[in-house]
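K.L.:
curious how this folds, go ahead:
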Amino acid sequence: MGCCCKTTTFILLIAAGIGLYHFYPCLFKCHDKLNLETLKVDDWFGHEKLKANQRIPKDSVDVKPFRVNVSDADLNDLQERLKRSRFIDHLQDTNFEYGFNSDYLRVVQQYWLNSYQWRKHEKMINSYPQFITQIEGLNVHFYHIKPKTTTTNKVKTIFPILLVHGWPGSFYEYLKSIPIFTEPDSNGIAYEIILPSIPGYGYSERPHKPGFNIPAAARMFVKLMKRLGHEKFIVHGGDWGAAISLAISTIYPENVRGLNQVGSFFQPSTFCDYRRMLMAYLMPKYYFGTDDWQRQWEKTFPFGEKFKYMLRETGYMHIQATKPDTVAAGLVDSPIGMAAYLLEKFSAWTHSDYMQRSDGGLVNKFTMDELLTNVMIYWTSGNIAASQRFYLENMQNYQLTRSLMQSKVKVPASIIEPAHDIMRTPKKFLEHLYENLLQFTESNVGGHFLAFEEPKIVVENIRQFSKLLLDFEEQKRQEEQKQQQEQQKKHDEV
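P.N.:
Okay, here's the model as predicted:
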């Protein structure tokens, strides 16, 4: 009886999920599904408003040095706003269960006012070479860091790698990785790092018209890589960065040597997807066929608990996908409000248990300086609204976003799954989407912001993937050479 009830409940939840999945796009504008070639068409997001049928202006291809230099006036204004912060009353014994604990928010405020030194971190941000260049009317900010190639460091292979951040992170998530990245490994593999700010994030210019979505970001970053002389490269990202990296690999496979992403984007949408889930639920040991089948099962089930958890943790997404400017109006005016809104995600998404701590576990994995520097990047750039609009832009054509995330990936790929990410997916649910999945790594540590939290693990994962990628490319070359020899032999026989 109990098993029957569980099965019936699961089937009803699946049916509800299917209904919600197909109804949700109706909340937004309906668009026809676009083909990939359409997504490659140039657009214009610059300040100049184009007239009907006006040609898109040509971008300046100049690459100019850039340095962050926040004015003293802006820093003084920040101090005054922090001093005037207003706080809500905290409910007893609720920790972070209702959101950011306002008692601990006072601790953040006092540290920000009395201990945090922006100039120190601004200097660190400026310690690596940064640039801006115009793409589709916007000044795109990026780091460009070449590997150390001294006589003592024998470099055999240099991989250009595009690193893409997400929300509520920034380019700053990857700065801890740079010292590790720039040292060649034991196999002589080194990396040339290109680390941009997504337009509307960090110190990239915000789009001035609607329509800047995942395909637009993918197109602009491919243009950036080509402008820097890289026709083929590895692409890596987490959160939105993973989505953009996936889109680049899908729309521009000819430009991607390999895809390395943090986390996955499994969204059941076909009968086969739901059949996989049903089989996994009813016959997990048979379906997964591994010794750790129970751990794989627990990534998705009990479905009701996972569904409830996702509803709780994605309320922000619905707001930002519908009316982002409303909440942004408050955040752009209140630094302590912005800190609460952004830092709460660094608590909840690093480990779900941190919600039960009075400090949200924030300084368990990050320092207060690191967390506030990321907030400062949003505050000093004024890009909080633009960063939130990115959700709406991608939900405006949800069918397109969904199809991009569920397209077959043909380029060599690697996925690293953090142990405590907000959503984890069994490999068996994903592998049919990747034609050449060379590596699937289940990390035993880390949450959603893995590169920020555990930079060594991410860099080592990319290095392992790079070695596999070289072996894969060599194998492909040998196969092609063998085919050519066989064709030549047949031709000679004729």
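
K.L.:
contacts, neighbours, all on C-alpha from now
P.N.:
Noted.

K.L.:
how about the strands of the protein, start to end?
P.N.:
Counting by DSSP state E, the segments of the chain that form strands are 63-66, 130-135, 138-145, 157-164, 189-196, 233-238, 256-262, 409-417, 434-442.

K.L.:
I'd like these as a markdown table, with mean neighbour count appended.
P.N.:
As requested, the strands of the chain are arranged in a markdown table below (neighbours: other Cα atoms under 10 Å):
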| stretch | mean neighbour count |
| --- | --- |
| strand 63-66 | 14 |
| strand 130-135 | 21 |
| strand 138-145 | 22 |
| strand 157-164 | 21 |
| strand 189-196 | 23 |
| strand 233-238 | 24 |
| strand 256-262 | 26 |
| strand 409-417 | 23 |
| strand 434-442 | 17 |
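
K.L.:
figure out which of those is closest to residue 303.
P.N.:
Closest of those to residue 303 is strand 409-417, at 19.4 Å (criterion: Cα to Cα).

K.L.:
thinking again about what came up before, can I get the strands of the chain in CSV with distance to residue 279?
P.N.:
Shown next, in CSV, are these (distance: least, Cα to Cα, whole Å):
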stretch, distance to residue 279
strand 63-66, 53
strand 130-135, 47
strand 138-145, 46
strand 157-164, 35
strand 189-196, 41
strand 233-238, 29
strand 256-262, 26
strand 409-417, 22
strand 434-442, 21
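
K.L.:
which one, of the ones you listed, ends up nearest to residue 181?
P.N.:
Comparing the strands of the chain by Cα to Cα, strand 189-196 comes nearest, at 6.5 Å.

K.L.:
which residue packs closest to residue 62, ignoring adjacent ones?
P.N.:
In space, and not counting its chain neighbours, residue 62 is closest to residue 133: 6.0 Å by Cα to Cα, 6 or more residues apart in numbering.

K.L.:
doesn't residue 143 make contact with the one you found?
P.N.:
No - if you go by Cα atoms under 8 Å, residue 133 and residue 143 don't touch, sitting 11.2 Å apart.

K.L.:
you'd agree residue 417 is up against residue 426?
P.N.:
No - applying Cα under 8 Å as the test, residue 417 and residue 426 come out as separate, 9.6 Å apart.

K.L.:
sequence B follows; please return its structure for comparison with A:
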Amino acid sequence: MPRPRSDVQAFEARATDADLDDLRARLAAARLPEAETVRGAPPGPRRWAQGVPLADLVEVVEYWRTGYDWRAFEARLDRIGQFRTTVDGLGIHFLHRRSARADAVPLLLTHGWPGSVAEFTDVVDELADPRDAGAPAFHVVVPSLPGFGHSDKPATPGWGTEKIAAAWVELMGRLGYDRFAAHGGDWGGVITTVLGGRFPDHVLGIHTLTPQAPPGLTTDGLTAAERAWAEETRGFWDGPRAAYAKQQAARPQTIGYALVDSPVGLLAWILDKFAEWSDTEDSPFERISRDRILDDVTLYWLTRTGASAARIYHESHDSLDPALRVDVPAALSVYPHDIEKCPRPWAQERFRNIVRWNTPGTGGHFPSLEVPEYFVKDLQQGLAAVLAARG
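P.N.:
Below you'll find the predicted structure:
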């Protein structure tokens, strides 16, 4: 097994008791608005028509203040293994879990926004040492995007998806992984696409939840279901539901003040997306526990990364190269309640070696949290097809 270079250092993060006390004090002193004026009896999405309902937020805030255990999440990160290294002058934090299997393949998992490494903590062990001996095993690497979590915050512009992808190749090389598979969704899906297209000598193949087609394709020849996907995705990006992305792309600093100063504001901003983008009837907690969502939100809060994480939109929104093509084997999964659903004929215009196409029956934008057991199987099967295509 290759040994990591000396510029990769073990890492531990411990929030101070003072920081946790300050968080609880801010939660106790929060000033909340009046209830929304559009209401409905649960279950039903109408309750969320103006954003996070007051009653739901009050309940989560109270649990965050009195019941949530941040130390348990810190311990879970430590059990997986945390490290840092510096790439192009920026400190990068990552989780690294080696498999015990001799045939394990290096696998890079990249999160998006409003996610973090917290998206993958419950699936890393099964990916590294699967209970099914016939499933592929992986040496799993989960970096925190620049400006997210315990990675450094860029102080100058330029850290967009192209630069991040190049940094990931450097990171994997430092761990002794000159060739690796890659997975991602949301921004992680865009970065994974860039990895497959720009670095075919290093990337064995990819699995992505966010296949994006080149612009300008018509709906001619699409089935009715594929046309509905295309229209739904276009409607999302052209309508008010995409206001968060436009705000973070245009004025990340402005929204950043609220996200770094107010834990309730940060919670509402992120919880709104977990609610809207998860495959549920009413509340994200139908699928995802409060603890898992608070792991993610608290990581943003304690690292003060609300503004720096938002800047990935300023750097990279709508920036995927229209001419980029991916020729390495690709496994693509489009979950039914995701916000972007690319028809296969469109996806084939960019991903020219699709070895597995999957449309699960359930799940949304956060499948590793919503349907973790299915997500692991889907990822294993997709990457098994990728590796088989590589021979």
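
K.L.:
so what number do they get for TM-score?
P.N.:
The TM-score (TM-score structural alignment, normalised by the length of structure 2) is 0.92; 379 aligned residues with a Cα RMSD of 1.9 Å.

K.L.:
sorry, back to before: any idea which of the strands of structure 1 gets closest to residue 342 of structure 1?
P.N.:
Across the strands of structure 1, residue 342 of structure 1 has its closest neighbour in strand 233-238 (16.6 Å, Cα to Cα).

K.L.:
distance between the closest one and the chain's centre?
P.N.:
Centre-to-centre, strand 233-238 of structure 1 and its host chain are 10 Å apart (Cα atoms, centre = their mean, to the nearest Å).

K.L.:
picking up where we left off before, which residues touch the equivalent of the residue nearest to residue 62 of structure 1 over in structure 2?
P.N.:
Residue pairing (TM-score structural alignment): residue 133 of structure 1 is matched to residue 85 of structure 2. Residue 85 of structure 2 makes contacts with 7-9, 91-93, 171, as judged by Cα atoms under 8 Å, 6 or more residues apart in numbering.

K.L.:
please repeat the previous calculation with a cut-off of 7 Å.
P.N.:
7-9, 91-93 (Cα atoms under 7 Å, 6 or more residues apart in numbering).

K.L.:
mind checking how far the residue nearest to residue 217 of structure 2 when sequence neighbours are not counted is from residue 200 of structure 2?
P.N.:
Spatial nearest neighbour of residue 217 of structure 2, excluding adjacent residues (Cα to Cα, 6+ apart): residue 346 at 7.1 Å. Note on residue 346 of structure 2: its distance to residue 200 of structure 2, by Cα to Cα, to the nearest Å, is 21 Å.

K.L.:
settle it for me: which of those two has more neighbours?
P.N.:
residue 346 (20 against 16; other Cα atoms under 10 Å).

K.L.:
I'd say that one and residue 213 touch.
P.N.:
Yes - the pair residue 346 of structure 2 / residue 213 is scored as a contact, 5.4 Å apart, by Cα atoms under 7 Å.

K.L.:
helices of the stretch 301-450 of structure 1, start to end?
P.N.:
303-313, 315-320, 324-331, 335-348, 362-365, 368-381, 384-396, 398-405, 427-430, 450-453 (DSSP state H, counting those that start in this stretch).

K.L.:
please identify which of those is closest to residue 78 of structure 1.
P.N.:
Checked against Cα to Cα, the stretch from those lying closest is helix 335-348, at 7.2 Å.

K.L.:
count of neighbours near residue 155 of structure 2?
P.N.:
Residues within reach of residue 155 of structure 2, counting by other Cα under 10 Å, total 10.

K.L.:
just tell me what it corresponds to in structure 1.
P.N.:
In structure 1, the residue equivalent to residue 155 of structure 2 is residue 208, according to TM-score structural alignment.

K.L.:
where's that match relative to residue 157 of structure 1, distance?
P.N.:
40 Å.

K.L.:
what lines up with residue 225 of structure 2 in structure 1?
P.N.:
Residue 225 of structure 2 maps onto residue 295 in structure 1, by TM-score structural alignment.

K.L.:
same check on residue 28 of structure 2?
P.N.:
Under TM-score structural alignment, residue 28 of structure 2 pairs with residue 83 in structure 1.

K.L.:
what's the burial count for the closest residue to that match other than its chain neighbours?
P.N.:
Computed as Cα to Cα, 6+ apart, the closest residue to residue 83 of structure 1 that is not its neighbour in sequence is residue 113, at 7.7 Å. Other residues near residue 113 of structure 1 number 15, with proximity taken as other Cα under 10 Å.

K.L.:
look up how far residue 293 of structure 2 lies from the aligned partner of residue 113 of structure 1 in structure 2.
P.N.:
Using TM-score structural alignment as the criterion, residue 113 of structure 1 maps onto residue 65 of structure 2. Separation of residue 65 of structure 2 from residue 293 of structure 2 (Cα to Cα): 14 Å.

K.L.:
with residue 192 of structure 2 instead?
P.N.:
Distance, residue 192 of structure 2 to residue 293 of structure 2, by Cα to Cα: 24 Å.

K.L.:
and what of residue 262 of structure 2?
P.N.:
From residue 262 of structure 2 over to residue 293 of structure 2 the distance is 17 Å, taken as Cα to Cα.

K.L.:
okay, now residue 488 of structure 1: neighbour count?
P.N.:
So residue 488 of structure 1, with other Cα under 10 Å, has 12 neighbours.

K.L.:
if I look at it, how far off is residue 481 of structure 1?
P.N.:
Using Cα to Cα, we find residue 488 of structure 1 at a distance of 10 Å from residue 481 of structure 1.

K.L.:
residue 305 of structure 1 now?
P.N.:
53 Å.

K.L.:
which residues touch the aligned partner of residue 469 of structure 1 in structure 2?
P.N.:
By TM-score structural alignment, residue 469 of structure 1 lines up with residue 386 in structure 2. The contact partners of residue 386 of structure 2, taken as Cα under 7 Å, 6+ apart, are 205, 329-331, 355.
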